[in-house]
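[1] need a structure here:
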Amino acid sequence: MDKILFYAVPAMGVVGLLYTFLKFNWVSKQDAGNDRMKEISTYIAEGAMAFLKAEWKILTYFVAIVALLLGVMAKSNPHSHWSISLAFVLGAVCSAVAGYIGMKVATKANVRTAQAARTSLSKALNVSFTGGAVMGLGVAGLAVLGLGGVYLILKQVFAPEAAANSAEMLQTIEVLTGFSLGAESIALFARVGGGIYTKAADVGADLVGKVEAGIPEDDPRNPATIADNVGDNVGDVAGMGADLFGSYVATVLATMVLGQETVSSDNFGGYAPILLPMLIAGVGILFSIVGTWFVRVSDAAGINTANVQKALNMGNWGSIILTAAACAGLVYYILPETMTLRGLEFTRDGVLGAIVVGLAVGTLMSIITEYYTAMGKRPVMSIIRQSSTGHATNVIGGLAVGMESTFLPILVLAGGIWGSYECAGLYGVAIAAAGMMATTAMQLAIDAFGPIADNAGGIAEMSELPKEVREKTDVLDAVGNTTAATGKGFAIASAALTALALFAAFVGVAGINGIDIYKAKVLASLFVGAMIPFIFSSLAIRAVGQAAMSMVEEVRRQFRSIPGIMEGTGKPEYDKCVAISTEASIKKMMLPGAIAIVSPLIIGFLLGAEALGGFLAGATVSGVLMGMFQNNAGGAWDNAKKSFEKGVEINGEMYYKKSEPHKASVTGDTVGDPFKDTSGPSMNILIKLMSIVSLVIAPTLAQLHGADVDKQIVEKRIEIKATDGDNSASMTVNGEAINVEGLIKELKNAGLTSDDNVSVEVKDGKIIINGQELSEDVAKQFSMYLDGKENVSVKVDLKKN
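    Alright, predicted model coming up:
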């Protein structure tokens, strides 16, 4: 039965991909409109593909070099294998394909959404959301198929009949981390490169087009308008697709790593804790498909954002509720009543509780993020009021809102970490993140429909379609802005929980008992780690600023030198602006990406695993706060600007577009653009990528700095819960951590110890009870506690109270 369930995981990924293919064909068959609409759509598609090809060309060299280094490092590590290089390459390819799927469908759905909006809002929503669903289900299906398939192959090669806690399974999971490393590496470059592209074009188009020339957004007279629409695809679609593919894989992998350490007497050979996160991801795909069926809006409902938001909420909540019910069934079907991880016993009820905590945290984070970024709410209204006194006060107001917006989310996140840990220990923290990410396909569908609608509005404007068409696409775009902001809040919360789970896995694989903050090198590394997100953000924002300067100069040049451009008789040179964004984004994405990958390597190999643990702790806390601040500040600035389109009241007076407060809000929005679409969203990839890099090199660090680990001696009083009576024990541990309570329980179950006074010693890979060494045949049944623990010395003296 366990083999059937393992094969069910990639099978559910295949189902997701088949549904993706069917819906892609449906989108392709929709009416693409008149010749002018098709021409503009072709410009956008060609520009987007030109960026992807240029990006892939550079990243091919990066993937080849890293794969070679991984293979060399694996040769000197008995817990790894050279095939980690192949897993890395496959993860990178799948991540790139995930971005390509999103790009391809978005550039088909945008013009078809514009044409559908000529008929009704209902049809426009159907086309744009189906395009988003193709991307969401394609990404999730590819992730589940890739991770599940690679796991099955590796298990068959390295551990066909091995126990879940065996050294062979540890090697299997170690090689599997290469797949996640490849996925997250490409995701980081795609997100940063796409973010630089889209915001350089957006800022250039806004500053010259809206502020200086006074022409509307997406006006065909603006030379940067095609680059701006291409940017929506490369940043908000392809970049986001690769981003969430990497997040999805990392979350499941983190839980699998901790699941491999978990001692579980289940009906699946101890594999249930490893199998559970993959099955949750699989059923999440199936119920996300069902959720898409609920997204409908009536033609008679009226053209407003409330009806569209309600339809999306129906689909989202439908998939969440169905997935939560399925998770409960899976937990009670495959998990035993109790399990043990690193000496802490937890129950399957606790695991289910942790999943519920994860879903609650994700929901609350979305609600809080919506409050701080939605139109009509206090934070956005405060920025609008401060726009009346100038550009500077608008910027000050946005910064204040962004900083304030970290308060409630951090409390919710902290409560989620504490709650999930109380439910099921470190495994609970990881499974909470897996529960949050279960409906990634639906979340991504909702997020991706926004850029498609935005592009549709641009095509409608450039094609000079009737005003009612732009009115419908603007309604979809407004809802898309809100869902994008809430999606980013959701993503940073799941990233924080995933990074914490990866951190816990790193500590275990590196063989360190704990991280002593009083050590100078640990404390120093903590501060260095906290600095990394700031340097990363600085490089990303500076790249946007420099590229935007080049874009502004080019747009100004064309306005000056091309005759008749403002009258509509001269044709702008759109390709020049597309080339500027492409070149700048490819060049500027490399340094931030290199910092994320190289910095953990430097700290780890120079200072050791414990110092690297301090580095990761600092980077995670700093990165989460920075991500929340930038995402929410940028979202609030954006919707403050959009509020002027329908008019806002400030001190009893109405203000509209082109008013002075509106110009101030455009400045604020321009400042916030790189916050919310470049550096902010990159924070969740940054903290996970550094954790995965650390996890990959952890076994090597354990070998290189093993002497430092062996010197750690921990003496403590504990209560042994593995016996029935009231017992206490004194325990001295020298070396790596070992599951003492699990071993004592298994020895008692085998009749080798009792509740009376007894001494149990583990030394040099042998078990000694009351001075008598167990024979090799008897000791074999406890091999899961001894494999890879040859340098461990543990002595436990149990005393009957």
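[2] drop to CA atoms for contacts and neighbour counts, all remaining ones
    Noted.
[3] part of a strand, is Ile768?
    Yes: under DSSP: H, G, I helix; E, B strand; the rest coil, Ile768 falls within a strand.
[4] the residue lying closest to it once chain neighbours are set aside: what secondary structure?
    Nearest residue to Ile768, sequence neighbours excluded (CA to CA, 6 or more residues apart in numbering): Glu761, at 4.9 Å. What three-state DSSP gives for Glu761 is strand.
[5] check contacts around Glu761.
    For Glu761, the contacting residues are Ile767, Ile768, Ile769, Ser793, Val794, Lys795, Val796, taking CA atoms under 8 Å, 6 or more residues apart in numbering as the criterion.
[6] run a quick neighbour tally on the first one.
    Ile767: 22 surrounding residues under other CA atoms under 10 Å.
[7] these two touch, right, it and Val778?
    No: contact status for Ile767 versus Val778: not in contact, 9.7 Å apart, counting by CA atoms under 8 Å.
[8] Ile367: which element?
    Assigned by DSSP states H and E, Ile367 belongs to helix 348-373.
[9] and that helix, what other elements does it pack with?
    Packing contacts for helix 348-373, counted by 3 or more CA pairs under 8 Å, 6 or more residues apart in numbering; DSSP states H and E, involve helix 305-334, helix 378-387, helix 407-437, helix 467-510, helix 609-643.
[10] residue contacts, Gly416?
    The contact partners of Gly416, taken as CA under 8 Å, 6+ apart, are Val357, Gly358, Val361.
[11] from Thr498, how far out is the second one?
    Gly358 sits 11 Å away from Thr498 when distances are taken as CA to CA, to the nearest Å.
[12] one more, for comparison:
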Amino acid sequence: MFDLLYLAPAGSLLALGFAGFLAWTVVRRDEGTPRMREIAQAVKVGAAAYLKRQYTIVAVFFVVVFVILNILVKLGNLAPVVPFAFLTGGFFSGLCGFLGMKMATNASARTTNAAQKSLNSGLRVAFSAGAVMGLLVVGFGLLDLSIWYFGLNWWYNMHPLAPGQDKIAVITSTMLCFGMGASSQALFARVGGGIFTKAADVGADLVGKVEAGIPEDDPRNPAVIADNVGDNVGDVAGMGADLYESYVGSIVATSALGVAAGLGVAGVTVPMVMAAVGVLASVIGTFFVRSKEDASQGALLWALRKGVFTSAILILIASYPLVKYTLGPGHMGVYWAILSGLIAGVLLGISTEFYTSSGYGPTKKVADAAITGPATVIIGGMAVGMLSTAVPIIVVCIAILASYYLAGGATNFNAGLYGVAISAVGMLSTLGITLATDAYGPIADNAGGNAEMSKLDPSVRKRTDALDSLGNTTAATGKGFAIGSAALTALALIAAYNDQVVMFGKTVDLSLMNPKVIIGLFIGGMLPFAFCALTMQAVGRAASGIVVEVRRQFKEIVGLMEGRVKPDYAGCVMIATKAAQKEMILPSLLAIISPIVVGLLAGLEAQAGLLIGATVTGFVLAVMMANSGGAWDNAKKYIEEGHHGGKGSFAHKAAVVGDTVGDPFKDTSGPSLNILIKLMSMVSIVFASFVISNTLMK
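    Purely as a prediction, here's the structure:
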């Protein structure tokens, strides 16, 4: 009988092969005029220099942790392969971000040049480049999973385990640990990239648009290249590493919970094969992304959604026989759990669009508030973000309840947990194309900047602006999708953590009458706020350095404001790079060290409470910050379209101030919380045995 698990490496090869094909179709296109090439080259150099510096620092971190994990192996707290699993998780996560960034920086000028021909041409180039990022994430994710599953399976066939040990349980327990490497790399990428991009963006806007009154992406602004670099290192490389980590984390947690539910290899087969099916569905979905010339924003959005919806429908069709064949007719509730995850993902996207798109009331009200000044803009945006948390929370709660009971949770607790985890896999199964619609946004944004700086015909900027505006919407919905999937994945990881503790012969009393649990809940509830404070302060300090530098150049470089000489773009890139690398360390260490310290000082119950508290407040805070930032951003763009006086008006300047507050909300602190709540669970799983052996409160 054919082993369906072989579809996982096959899906990996399909994803990587098609990503290579799309990359080839993009790079063979013309980059345009010498000026367009020059601008694109400056962004490429800046992005490559940033990632080289970041990966050097992260490499030191990985070496230190690798040594620590090997010490734990010597002490008998970890399996010998765990340190190497940690390294591969981080390596593939970083590789996804690096290759995705290279593709994005190579695509921006080509998108601009294609937009000279037609809107659809520009859309196809930008989307194809974004699809490379999406397919690399799922391709390398499945490759990493396949290497470890088949490698460990072969090893334990050659070296049988002790009597009483379940081979598949040992394999899934080990595979859980490489998620820590992916999570660590993702956090550094998200926090560092987020600090870089928003420091550059805030600095460019405050001095260029508000003080000097020059347009966005004006070549006279010294921070404009740094801003374009930031779009790539933060919104492409950072997002790719983030969702890679969610993707593999949900699959390995589901696999481990499937074994705990008594499903054996079949419980591993379903999420792995679903991921492979998702690759094929995503590839097919890319062919449905087309638009007409002069299409409205609604038509452009539908062009992208056709691809996503097509992929989702194909996955739903294929999942039914997969579950029936693999688990048997008695477990068809698992299929409906998958459906609940897919539906939840769609509803989260719709909710995010409603609260952040300028086509709907909430964002229009924020724009209206700009008439009276920056303070009311900020108040309005905060209120929108807070109110917007209700629908995602309710949707996720319904998805959790539905998937738990549909999978048989009423009679088998572990089966119910498997249902919750498989719903997260269902939500992420379309990641190949969902991430494409997100990564497309920064490419379109850079294309618009290239058109402005190259002084192309206004019709080109009009087309790139239409693509950029669409990118803002897809980026906002992508963040909602990422946050929702993070919540479900974190819940699955907490359940896997509990199973890991049970494997070591311990139980965790999670009664709310247990003071250790209460302590953990309070500390966990506080951590996302402390983490966001650190990242917001980091952006503020880095942006201050950019502001001072831009002001200096405007003042000291003779002929700059008249356009006779070029600014020193590299100066701003270097300031943002150095600041991001320095500022990303403390928030990242907070996420890694906190669960270990709490576990050692207050015990397993406090550690478990910390994970639960951080997941709850982290999810709500992430939604609020992402949607507030999105509303402020699109309120500014709504005014720039000609409402309330248009560009340069008092309302516009007030909206720009709101947007600069929202930048670190939606692109630094908010998205990083997705990784925070998952990384702490991963760290707790890896260090579970060490904490059990050394906690002060037995």
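[13] closest one of the contacts of Gly416 of structure 1 to Gly608 of structure 1?
    Gly358 (32.4 Å; CA to CA).
[14] quick one: residues contacting that closest one.
    Gly416, Ser420, Ile431, Ala432, Ala433, Ala434, Gly435, Met436.
[15] try Gly618 of structure 2
    Applying CA under 8 Å, 6+ apart to Gly618 of structure 2 gives the contacts Gly525, Pro528, Leu673, Asn674, Ile677.
[16] still touching in structure 1? Go through these.
    Retained in structure 1 (both residues aligned by TM-score structural alignment, their matches' CA atoms under 8 Å) from the contacts of Gly618 of structure 2: Gly525, Pro528, Leu673, Asn674, Ile677.
[17] spatially, which two of the residues you listed are the most separated?
    Gly525 and Asn674 (14.2 Å).
[18] those two - which one has more neighbours?
    The neighbour comparison of Gly525 of structure 2 against Asn674 (other CA under 10 Å) goes to Asn674, with 33 against 21.
[19] now do Tyr61 of structure 1: how many residues are near it, please.
    Tyr61 of structure 1 has 11 nearby residues by other CA under 10 Å.
[20] mind listing the strands for structure 1?
    Assignment of strands within structure 1 using DSSP state E yields the ranges 263-264, 338-341, 344-347, 648-650, 653-655, 713-718, 727-734, 758-763, 766-769, 772-773, 793-800.
[21] mind listing residues that contact the fifth one?
    Think strand 653-655 of structure 1. Phe644, Gly647, Val648, Glu649, Pro661, His662.
[22] could you export those as CSV, including neighbour count and distance to Asn307 of structure 1?
    Converted to CSV, the contacts of strand 653-655 of structure 1 look like this (neighbours: other CA atoms under 10 Å; distance: CA to CA, whole Å):
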residue, neighbour count, distance to Asn307 of structure 1
Phe644, 21, 21
Gly647, 14, 21
Val648, 22, 22
Glu649, 13, 25
Pro661, 25, 30
His662, 27, 27
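[23] returning to what we had before: out of the contacts of Gly618 of structure 2, who's nearest Ala580 of structure 2?
    Distances from Ala580 of structure 2 to the contacts of Gly618 of structure 2, taken by CA to CA, are shortest for Leu673, at 17.2 Å.
[24] where does stretch 338-352 of structure 2 end up in structure 1?
    Using TM-score structural alignment, the residues of structure 1 aligned to stretch 338-352 of structure 2 are 355-369.
[25] can you list the buried residues in that stretch?
    By 16 or more other CA atoms under 10 Å, the buried positions in stretch 355-369 of structure 1 come out as 355-366, 368-369.
[26] so how far is the helix holding Ile367 of structure 1 off the chain centroid?
    Remark: helix 348-373 of structure 1 is offset 16 Å from the chain centroid, using CA atoms, centre = their mean, to the nearest Å.
[27] do the same with stretch 380-399 of structure 2
    Distance, centroid of stretch 380-399 of structure 2 to centroid of chain: 19 Å (CA atoms, centre = their mean).
[28] what range in structure 1 matches that stretch?
    Per the alignment by TM-score structural alignment, stretch 380-399 of structure 2 matches residues 397-416 in structure 1.
[29] who are the neighbours in contact with the equivalent of Ser423 of structure 2 over in structure 1?
    Residue correspondence to structure 1 (TM-score structural alignment): Ser423 of structure 2 is matched to Ala432. Going by CA under 8 Å, 6+ apart, Ala432 of structure 1 touches Ala354, Ile355, Val356, Val357, Gly358, Leu359, Ser420, Leu497.
[30] of these, which is the nearest to Ser180 of structure 1?
    Distance to Ser180 of structure 1 across the contacts of Ala432 of structure 1 (CA to CA) is lowest for Leu497, with 16.2 Å.
[31] just so I know, which of the helices and strands packed on helix 348-373 of structure 1 lies nearest Ala87 of structure 1?
    Ala87 of structure 1 lies closest, by CA to CA, to one member of those: helix 467-510, at 18.2 Å.
[32] what angle sits between the closest one and helix 609-643?
    Interaxial angle of helix 467-510 of structure 1 relative to helix 609-643 (axes from the mean of the first three to the mean of the last three CA atoms, to 10 degrees): 170 degrees.
[33] mean shift between helix 467-510 of structure 1 and structure 2?
    Per the superposition on structure 2, helix 467-510 of structure 1 and its aligned residues are separated by 0.7 Å on average (mean CA distance after the TM-score superposition for structure 1).
[34] ditto for stretch 86-101 of structure 1
    Relative to structure 2, stretch 86-101 of structure 1 is 0.7 Å off (mean CA distance after the TM-score superposition for structure 1).
[35] show the contacting residues for the residue positioned nearest the centre of structure 1.
    What sits nearest the mean C-alpha location of structure 1, by CA atoms, centre = their mean, is Ser247, with 3.3 Å. The neighbours of Ser247 of structure 1, taking CA under 8 Å, 6+ apart as the test, are Glu184, Ala495, Ile685, Lys688.
[36] which one in structure 2 is aligned with the second one?
    Taking TM-score structural alignment for the superposition, Ala495 of structure 1 sits opposite Ala486 in structure 2.
[37] how much space separates the closest residue to that match other than its chain neighbours from Lys666 of structure 2?
    The shortest distance from Ala486 of structure 2 to any non-neighbouring residue, by CA to CA, 6+ apart, is to Asn674 (5.5 Å). Distance, Asn674 of structure 2 to Lys666 of structure 2, using CA to CA: 12 Å.
[38] please apply the same query to Lys653 of structure 2.
    Note on Lys653 of structure 2: its distance to Lys666 of structure 2, by CA to CA, is 20 Å.
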